[in-house]
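Engineer: give me coordinates for this.
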Amino acid sequence: MTSTALLTDRYELTMLAAALRDGTAARPSVFELFSRRLSGGRRFGVVAGTGRLLTLLRDFRFGDDELRFLRDHDVVDAASLAYLEDYRFTGSIRGYREGELYFPGSPILTVEGTFADAVVLETLALSVLNHDSAVATAAARMSIAAGERPLAEMGSRRAAERSAVAAARAAYIAGFGATSNLEAGREWGIPTMGTAAHSWTLLHDTEEEAFRSQIASLGVDTTLLVDTYDIRTGVETAIRVAGTELGGVRLDSGDLPIVAAEVRAQLDELGAIGTRITVTSDLDEYAIATLAAAPVDAYGVGTSVVTGSGYPTASMVYKLVARQGSDGAWVGVAKASTDKASHGGRKAAFRTIVDGVATSETVVVSDGFEQLDTAADHPDGRALQVTFMEAGDIDASYEGAAGTASAREHHLRVREELPVRALALSKSDPAIPTVFVDAD
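Structural biologist: Model (predicted):
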């Protein structure tokens, strides 16, 4: 086991130490992970990372090495070290399913336990969901722009090595069909793809030799990269070598709408009417949209998807929203600062659906636990929260390859609920309003 406990900020542990000292550490508390706004004027967000977080929580333990580091660097006192030696999160976690859409104020993740139990999870939860949700939101926009044309994620070399794996998973959940990253394939069950780069062509004395060797290795259904030198010559050579049954050609440069049209015409003239055209070259959702009318069959996206297409974080926060007071009564708590005000209290969330289309997000707020609405109280709404963890036990169905596949299916299903205005790529207000109501 490799511990994940130190993937956290120091102040989580110094707060824990102070709470142990003043007696507030055991206070039952409710933390909430949410986003005050959608990054980049996006019209919706996509939740991703929950399955990864649950897996990381299994290894959130303070072993000898972690405790030694904390002691040697005087991070916390002896009493805190004794507490952390036996630490295991024993509370509950509820929230939006992976692949679900979210809007400003949506209670994406709710963590319930003692203050000491829950506060130390803040940094890890935010690290995972901020990154993965940013990638998934960008990927969903690209998927919408691509329509029925398949998308492959190819951005590993533009991200840190483990971030690349996480990004591939998030993109797959949000509509991409494959990844170039083999670890993502092994770890999460994502289909992998890839053939050859320009270096393969440059390795050989001629482009024809490179194409012949690739076909001999991978078969006629492979995709040949035809823009290392002259594209028209490359296409002619590809069909002469492979025949008209060649699986595909890839374009990685040039004015893609124009080049794709020219290549399609050339392929058809050569009789390769079934040969597919894949385009790459710094694509994002806007470039994909401009190719909607071009004779393109598939897209490969790298940098833009793994970096959230310009917005590499989902701007989520993790806040204490309710706690028991010294008298045992529950009280909602929240920041009141002008630009960072939030809604205190435990919450239940429902998406109102009218004729199959989402019209609003209703968030019911309560200081206590017994007053929250249920699905029966919202016959026109879809309950948005599920239980991931109860009394320290993780629901394994949300983890691993099966959990990833389920998240993808869920996303593609709920995306159909979006109103038409949500599908536009321009900056705007959220596609539906978030309405906060007090519990009866």
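Engineer: switch to C-alpha atoms for all contacts and neighbour counts from now on
Structural biologist: Noted.
Engineer: could you identify the helix or strand that succeeds the strand or helix carrying Ala134?
Structural biologist: Assessed by DSSP states H and E, Ala134 sits inside helix 122-146. Where DSSP H and E defines the elements, the next helix or strand beyond helix 122-146 is strand 151-153.
Engineer: list the buried residues in the helix or strand just after that next one.
Structural biologist: Using DSSP H and E, the helix or strand that follows strand 151-153 towards the C-terminus is helix 161-173. Buried positions in helix 161-173, judged by neighbour count with 16 or more other C-alpha atoms under 10 Å: Ser163, Ala164, Val165, Ala166, Ala167, Ala168, Arg169, Ala170, Ala171, Tyr172, Ile173.
Engineer: and for stretch 422-431?
Structural biologist: Buried, per 16+ other C-alpha under 10 Å, within stretch 422-431: Ala422, Leu423, Leu425, Pro430, Ala431.
Engineer: can you list the neighbours in contact with that stretch?
Structural biologist: 38, 40-44, 103-104, 141, 144, 285-286, 418-419, 421 (C-alpha atoms under 8 Å, 6 or more residues apart in numbering).
Engineer: now do the contacts for the nearest residue to Val165 once chain neighbours are set aside.
Structural biologist: Nearest residue to Val165, sequence neighbours excluded (C-alpha to C-alpha, 6 or more residues apart in numbering): Ala184, at 5.0 Å. Shown in contact with Ala184 (C-alpha under 8 Å, 6+ apart): Val165, Ala166, Ala168, Arg169, Ile190.
Engineer: also this sequence, please, to line up against the first:
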Amino acid sequence: MAPDQSAGGPWGPSEIPTTALLTDHYELTMLRAALKAGTALRPSIFELFPRRLPTGRRYGVVAGVGRALRALRAFRFDEESIRFLLETDVVDRPTADHLADYRFTGNIWGYPEGEVYFPYSPLLVVEGSFAECVLLETVLLSIYNHDSAIASAASRMIVTAEGRPCIEMGARRTQELSAVAAARAAYVAGFEATSNLEAGRRYGVPTTGTAAHSFTLLHNSEEEAFAAQLAALGEDTTLLVDTYDLETAVRTGVRLTEGRLGAIRLDSGDLGEVAKQMRALLDELGATRTKIIVTSDLDEYQIAALSGAPVDGYGVGTALVTGSGHPTCGFVYKLVARADTDEPGAPLRAVAKASTGKVSIGGRKYAMRRLDDRGIATHEVIGIGDPPESDHNDRPLLVPFVVDGEIVHGEDLTTARERHRAALAELPLQARKMSRGEPVIETQWIEPDGDVVTEASARTGLE
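Structural biologist: Below you'll find the predicted structure:
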């Protein structure tokens, strides 16, 4: 089956299971109570956004859009799901009858995949009845929080790699399906390939891999193992050279290929120092084109520390698939506007919560990236109720994903990768620093009366 990159999903049209129970119990009890109260069909707007970036981060990366739209397409309550909900008294019969006909018929706008984001960026704006929109909260948050955390970590690693390729290889360090999603998110942020074959099948992410230490240990000698690998995979393969003695292994690999060995992989020790020693040895042996790939619990800081070493590529696992210390983005999904009746076209009014430290900002949002005359971003500008006025080069950020219930947004991962490169290049140079810092650009809100409020001046009121 050809990979479905446009919608980001693993299933063919006739194989889509329901995603409706990938949700929290209280989404259904809220619906049950709202149906009984007669408020469930009120026109509403929900917003998915971050209140802040993970501590010390200067920007975030949007990922999971395609997977979320695929999940929306499969969000249906089949007979088995409804039977379970009735048997466990999550819903009553009137609610079950409502769910049997559930289809999202509203509109969704969002930041496209690969875009960067900042505090309070309205990453998704979901418009429909309360009954339609509230049920999507958990599945949207679970996809966005996971995939964007991975993409944000991956982007930092790509920045510190300074053009050297990075390979995702963290499948053994996370839950099996999370590993597939992580490989996809890392690819969006600029990783070249993954070790995960299911990510290749589902999403078309390039896959790569050669051999582990067990392959060397299987054979009677390292030379025998290398010869077997070369016979099967060719001289352009990568030999893992630190099972026994490094220098002996490198000399053996070069001799067997007459200097044409594709690459060696270093997986232990002081990688920077070892890479220098092995580069000198390879050059001495005439294998000047043989590359050096390093692995072993790398993160963005270790990659940065290796910037001066003769390293040609990095394999990253644990740190990547756990968000490099930030496995979630802290996104929330809040009701920001609703009507007082369920009449079609009823006027919406802004609503917001005022909980200490968890304040939301009421009103439908519009967003753009403000750029200076050099095309460098200066602010994240969010209009409340109306689109903010733009000058000649400001860039709108929200694009339509769903119109009247029909998914209208679809793109391949190459487009998302290109978008991320462009968005990252648009940021001030401070965005590339690995030291802890504040968001590299400030968020501004444009109120309905045209007043401008910055995040710094609004912080007391927001938090």
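Engineer: how close are the two chains, by TM-score?
Structural biologist: Superposed pair, TM-score by TM-score structural alignment, normalised by the length of structure 1: 0.96. Supporting alignment: 430 aligned residues with a C-alpha RMSD of 1.1 Å.
Engineer: compile the buried residues of helix 161-173 of structure 1 into a markdown table and extend it with columns for distance to Arg346 of structure 1.
Structural biologist: Below are these laid out as a markdown table (distance: C-alpha to C-alpha, whole Å):
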| residue | distance to Arg346 of structure 1 |
| --- | --- |
| Ser163 | 32 |
| Ala164 | 34 |
| Val165 | 34 |
| Ala166 | 30 |
| Ala167 | 31 |
| Ala168 | 33 |
| Arg169 | 30 |
| Ala170 | 28 |
| Ala171 | 31 |
| Tyr172 | 32 |
| Ile173 | 28 |
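Engineer: all helices for the stretch 301-440 of structure 1, in order.
Structural biologist: Applying DSSP state H, counting those that start in this stretch to the stretch 301-440 of structure 1 gives helices spanning 303-306, 400-414.
Engineer: can you lay out those helices as a markdown table showing mean neighbour count and distance to Arg212 of structure 1?
Structural biologist: Shown next, in a markdown table, are those (neighbours: other C-alpha atoms under 10 Å; distance: least, C-alpha to C-alpha, whole Å):
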| stretch | mean neighbour count | distance to Arg212 of structure 1 |
| --- | --- | --- |
| helix 303-306 | 27 | 30 |
| helix 400-414 | 19 | 36 |
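Engineer: need those in TSV (columns: distance to Lys340 of structure 1).
Structural biologist: Shown next, in TSV, are the helices of the stretch 301-440 of structure 1 (distance: least, C-alpha to C-alpha, whole Å):
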stretch	distance to Lys340 of structure 1
helix 303-306	28
helix 400-414	29
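Engineer: any idea how far Phe388 of structure 1 is from Arg10 of structure 1?
Structural biologist: Distance, Phe388 of structure 1 to Arg10 of structure 1, by C-alpha to C-alpha, to the nearest Å: 26 Å.
Engineer: which of the contacts of stretch 422-431 of structure 1 sit farthest apart?
Structural biologist: Farthest-apart pair in the contacts of stretch 422-431 of structure 1 is Pro104 and Tyr286; separation 23.8 Å (C-alpha to C-alpha).
Engineer: of the two, who's got more company?
Structural biologist: Pro104 (22 against 14; other C-alpha atoms under 10 Å).
Engineer: that one -> structure 2?
Structural biologist: Taking TM-score structural alignment, Pro104 of structure 1 has Pro119 as its aligned residue in structure 2.
Engineer: give me the neighbour count for the corresponding residue of structure 1 for Lys36 of structure 2.
Structural biologist: The alignment partner of Lys36 of structure 2 in structure 1, by TM-score structural alignment, is Arg21. Applying other C-alpha under 10 Å, we find 13 other residues in the vicinity of Arg21 of structure 1.
Engineer: in the helix or strand containing Arg21 of structure 1, what's buried?
Structural biologist: Using DSSP H and E, Arg21 of structure 1 maps to helix 10-22. Applying a neighbour-count criterion of 16+ other C-alpha under 10 Å, one finds Glu12, Leu13, Thr14, Met15, Leu16, Ala17, Ala18, Ala19, Leu20 buried in helix 10-22 of structure 1.
Engineer: what about the helix or strand just after it, how far off from structure 2?
Structural biologist: For helix 10-22 of structure 1, the following helix or strand on the C-terminal side (DSSP H and E) is strand 28-35. Strand 28-35 of structure 1, aligned to structure 2 and superposed, deviates on average by 0.4 Å (mean C-alpha distance after the TM-score superposition for structure 1).
Engineer: ok, average deviation of the helix holding Arg21 of structure 1 from structure 2?
Structural biologist: Averaged out, helix 10-22 of structure 1 is 0.4 Å away (mean C-alpha distance after the TM-score superposition for structure 1).
Engineer: what is the burial count for the residue nearest to Leu109 of structure 1 when sequence neighbours are not counted?
Structural biologist: Among residues not flanking Leu109 of structure 1 along the chain, Gly95 sits closest, at 4.2 Å (C-alpha to C-alpha, 6+ apart). Gly95 of structure 1 is flanked by 24 other residues according to other C-alpha under 10 Å.
Engineer: give the aligned equivalent of Gly95 of structure 1 in structure 2.
Structural biologist: Using TM-score structural alignment, Gly95 of structure 1 pairs with Gly110 in structure 2.
Engineer: how about the contacts made by its match?
Structural biologist: Pro122, Leu123, Leu124, Val125, Leu397, Leu398, Val399, Pro400, Phe401.
Engineer: repeat that for 7 Å
Structural biologist: By C-alpha atoms under 7 Å, 6 or more residues apart in numbering, the residues touching Gly110 of structure 2 are Leu123, Leu124, Val125, Leu398, Val399, Pro400, Phe401.
Engineer: report the contact partners of the fourth one.
Structural biologist: Contacts for Leu398 of structure 2 were tallied using C-alpha under 7 Å, 6+ apart; they are Trp109, Gly110, Tyr111, Ala367.
Engineer: the last one too?
Structural biologist: If a contact means C-alpha under 7 Å, 6+ apart, then Phe401 of structure 2 has Ile108, Trp109, Gly110, Ile407, Val408, His409 as its contacts.
Engineer: could you redo the last one with a cut-off of 8 Å?
Structural biologist: Counted by C-alpha under 8 Å, 6+ apart, Phe401 of structure 2 has contacts Leu69, Asn107, Ile108, Trp109, Gly110, Ile407, Val408, His409.
Engineer: measure Gly253 of structure 2 to Leu282 of structure 2 for me?
Structural biologist: 10 Å.
Engineer: from the contacts of stretch 422-431 of structure 1, which land in strands?
Structural biologist: In strands, judged by DSSP state E, none of these are found.
Engineer: ok, which stretches of the stretch 151-300 of structure 2 are strands?
Structural biologist: 166-168, 193-194, 238-240, 263-266, 291-294 (DSSP state E, counting those that start in this stretch).
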